[in-house]
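Structure for the following, please:
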Amino acid sequence: MFKHILTGLLLATSLAATASEEVNVYSYRQPFLVKPLFDQFTEKTGIEVNVVFAKKGMAERLAREGKLSKADVLLTTDISRLIELRDKGLVQAVDSNVLNTVIPEQYQAQDKTWFALTTRVRNIYSAKRLGKIDFNYEDLADEKYRGRVCTRSGKHPYTVALVASMISEHGEAETLKWLEGVKANLARKPQGNDRGQVQAIHQNLCDISLGNSYYFGKMLKDEKQKVWADAVYINFPNQKNRGAHINISGVAMAKYAPNSANAKALMEFLVSESAQKMYAETNMEYPVRAGVKVSPLVASWGSYKADTLPLEEVAKNRKLALMLLDKAKFDL
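Predicted coordinates:
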């Protein structure tokens, strides 16, 4: 009888240990976009993934929770957000041969505190009534586009990252001059999201707009928004010089991660071939892992030349970019 009791206790202990295998994710990415990935991870490892969707205020929440935070893995949708988490001391370095090897050097932090999972291009959309055009970001300030450009807020992380890359390329003075030129060319006050700019082109409110590449795919697959996408061309800027500005979705390990081993396992899984393929097909983004094909829809837009500037260099200009946007009174 004692033997049966002992066996039962050991089995119960084993089950409890298995049940406690978990990893907690704080995510800027909407749950439906990442759930298939996490389900596959759990199937492969037995580790349960708990997700907290944090559309805003992730850094503030982590700072408030401090050492009591349950967060293990942080998923973000922009380099600016990753840098904010690092600058506020909310992440830790991860020693991983897998991450270091798979992810190109320009798309990971030198101190190993953040890593890219996918890349996206900051495209320029142009009205089909203009025909297919060869476009540079610098052209947004060209006087021939006076009153013909639409964009979202200058303070949005996507815009800030692009302005930061312009500072790296042209310096502070030239970038300010460019911002003032872009502002002069705006058809309306900066507003809305990336899809809203394409909608504005469809409505003949403007001819040119900025937008991340994957939004084009999302519009084409949306019954109501397809008409917007059909009204524009998607252009890869600066193809005859430095290449198109690249942003990322990324991942980091929380500073006080209570399940750090599981967190590392999840981070490494997210750059595996199967996960990267799923990312490409589900989110219409570009895999960060070499050799993984993009979705057929994304492939139909053609290949492009990417700016090789390390995102770490872009991030260094983030605060200056915000200062220049204020100086240009971009959103006013």
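
C-alpha from now on. contacts and neighbour counts both.
Will do.

in which helix or strand would I find A275?
Per DSSP states H and E: A275 is located in helix 273-283.

For that helix, which helices and strands make contact with it?
helix 31-45, strand 115-127, strand 286-287 (3 or more Cα pairs under 8 Å, 6 or more residues apart in numbering; DSSP states H and E).

Just the buried residues of it, please?
Of the residues in helix 273-283, those buried under the neighbour-count criterion (16 or more other Cα atoms under 10 Å) are E273, A275, Q276, K277, M278, Y279, A280, E281, T282, N283.

Only the buried residues of stretch 66-81, if you could.
Within stretch 66-81, the residues that qualify as buried are 69-81, counting by 16+ other Cα under 10 Å.

Sequence B follows; please return its structure for comparison with A:
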Amino acid sequence: MTKLLSSRAAFGLGACALALSAPAAAQAADVNIYSSRQPALIQPLLDAFTKETGLTTATIFIEKGLEERIKAEGANSPADVVLTVDIGRLDATKQAGVLQPLEDAVIEKDIPAEFRDSGKEWSGVTSRARVVYASKERVGDEAITYESLADPKWKGKICIRSGQHQYNVALVAAYLAHHGEEATRTWLTGLRDNLASAPEGGDRDQARNIAAGQCDIAIGNTYYVGLMQNNEKEPEQKEWANAIKVILPTFENGGTHVNISGMGLAKNAPNRDNAVKFMEFLTTDEAQRIYAEVNYEYPLKPGVTLSETVKSFGELKPDTLSLSDIAANRAKASELVDEVGFDNGPKS
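Next up is the predicted model:
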């Protein structure tokens, strides 16, 4: 049994009202999950967990302000487990003080250390790569590095969403960790001036722009390609996906930038033991396979088979840079995006 609640409509009523309403809604569940992930993306996991353990779940979907919500609820919060995406969101949840450390041998055995918080307050579940979407018609099989995106040969040929979006901030933060502030400022300026137009839309929109001939390459997450390729409800998205190929860029001194979906144990989890069982379930072979197949992401547990769609992207060699290092550079990365006027588009 799974209950699914959405806070988007209620969010504007204020944190106090939400704090009062959530406990009553979640009382009957064995595990209460606060999630920023779209409901359809996690439902198969919840069903599998209940089938295996007999434990029920209630999910409250909070698109924005997840950590603020839990903080406002305080000691009476019904939240047991937090599920979210991006190292920035995970770190923000940790910094808000709404998670508790968890030493767990199962999670530590299944999830590599570079995808876990050194303070044990969060762990990755799956990963996604920030890659290049390239026109099948206009771009050859050449290798592309993140550094080369600032090469003038791409002038007027790159599309991207806002530089301040969390996915791009994380990429810039990784660049900072590899190359330092001055080199990153120069790179951002060059990338900005290679844009076909000012950043806008989401990752799927960049594939649409390539299909329409507005640009030759774009930066996007791998899983959006899978979602487009297999979108039966919106066939035009299949056309966008068919117009592009995935190129797995690397840093010149590293691998391909990856980010994660992740989990954390809520600070005041009322059902702590059940919450830990759920978190351990998410690292099992079955859960890793389901999560990866439904969302076209990469399992973090070594040895779990990739979906056929994800295999088609090519062999991923993830950058070994610690996600904690990326999190530590996010504030400076955001500053540099604004400093160079990235979202205003090309200046030359």
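
Show me the one of the helices and strands packed on helix 273-283 of structure 1 that comes nearest M253 of structure 1.
Of all those, strand 115-127 sits nearest to M253 of structure 1, with 9.7 Å by Cα to Cα.

Compute the inter-axis angle for that closest one and helix 273-283.
Comparing the axes of strand 115-127 of structure 1 and helix 273-283 via axes from the mean of the first three to the mean of the last three Cα atoms, to 10 degrees yields an angle of 30 degrees.

counterpart of strand 115-127 of structure 1 in structure 2, which residues?
Using TM-score structural alignment, strand 115-127 of structure 1 lines up with residues 123-135 of structure 2.

same question, stretch 173-187 of structure 1
So stretch 173-187 of structure 1 sits over residues 182-196 in structure 2, by TM-score structural alignment.

same check, this time on stretch 224-236 of structure 1
Using TM-score structural alignment, stretch 224-236 of structure 1 pairs with 236-248 in structure 2.

Which residue ranges of structure 2 form strands?
2-6, 31-35, 57-61, 81-85, 123-135, 158-159, 217-221, 244-247, 258-265, 298-299 (DSSP state E).

burial of E339 of structure 2, as a residue count?
12 (other Cα atoms under 10 Å).

Per the alignment, it pairs with which residue of structure 1?
Going residue by residue (TM-score structural alignment), E339 of structure 2 aligns to K327.

Can you tell me the closest non-neighbouring residue to its match?
L176 (7.9 Å; Cα to Cα, 6 or more residues apart in numbering).

Next up, the contacts around the one you found.
L324, L325, K327, A328 (Cα atoms under 8 Å, 6 or more residues apart in numbering).

nearest residue to the last one other than its sequence neighbours?
In this structure, A328 of structure 1 finds its nearest non-sequential neighbour in E180, 5.6 Å apart by Cα to Cα, 6+ apart.

ok, that neighbour touching K327?
No - E180 of structure 1 is beyond contact range of K327, at 9.0 Å (criterion: Cα atoms under 8 Å).

Residues in contact with both of the two, list them for me.
Common neighbours of E180 of structure 1 and K327 (Cα under 8 Å, 6+ apart) do not exist.

before we move on, back to that, tabulate the helices and strands packed on helix 273-283 of structure 1 (a markdown table), appending distance to G57 of structure 1 and mean neighbour count.
What follows is those, written out as a markdown table (distance: least, Cα to Cα, whole Å; neighbours: other Cα atoms under 10 Å):
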| stretch | distance to G57 of structure 1 | mean neighbour count |
| --- | --- | --- |
| helix 31-45 | 17 | 15 |
| strand 115-127 | 20 | 25 |
| strand 286-287 | 26 | 26 |
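
okay, those in TSV with distance to Q197 of structure 1 next?
Conversion of these to TSV gives the following (distance: least, Cα to Cα, whole Å):
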stretch	distance to Q197 of structure 1
helix 31-45	23
strand 115-127	9
strand 286-287	22
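
looking at these, which is closest to L320 of structure 1?
Of these, nearest to L320 of structure 1 by Cα to Cα is strand 115-127, at 19.7 Å.

in the superposed pair, what's the mean gap between the closest one and structure 2?
In the superposition against structure 2, strand 115-127 of structure 1 averages 0.7 Å from its aligned positions (mean Cα distance after the TM-score superposition for structure 1).

Now check structure 2 for the residue matching V298 of structure 1.
Using TM-score structural alignment, V298 of structure 1 pairs with V310 in structure 2.

Enumerate every residue touching its match.
T222, Y223, G226, Y296, E297, Y298.

do that again at 7 Å, thanks
Y296 (Cα atoms under 7 Å, 6 or more residues apart in numbering).

what's the distance between W301 of structure 1 and D142 of structure 1?
Taking Cα to Cα, to the nearest Å as the measure, W301 of structure 1 and D142 of structure 1 are separated by 26 Å.

can I get the contacts of L176 of structure 1 in CSV with distance to W228 of structure 1?
Shown next, in CSV, are the contacts of L176 of structure 1 (distance: Cα to Cα, whole Å):
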residue, distance to W228 of structure 1
L324, 32
L325, 29
K327, 33
A328, 30
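
and these, which of them are in helices?
L324, L325, K327 (DSSP state H).

Turn those into a markdown table, including distance to D134 of structure 1.
Putting these into a markdown table (distance: Cα to Cα, whole Å) gives the following:
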| residue | distance to D134 of structure 1 |
| --- | --- |
| L324 | 27 |
| L325 | 26 |
| K327 | 30 |
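
For the equivalent of A48 of structure 2 over in structure 1, give its distance to A275 of structure 1.
When structure 1 is aligned by TM-score structural alignment, A48 of structure 2 is paired with Q40. Separation of Q40 of structure 1 from A275 of structure 1 (Cα to Cα): 8 Å.
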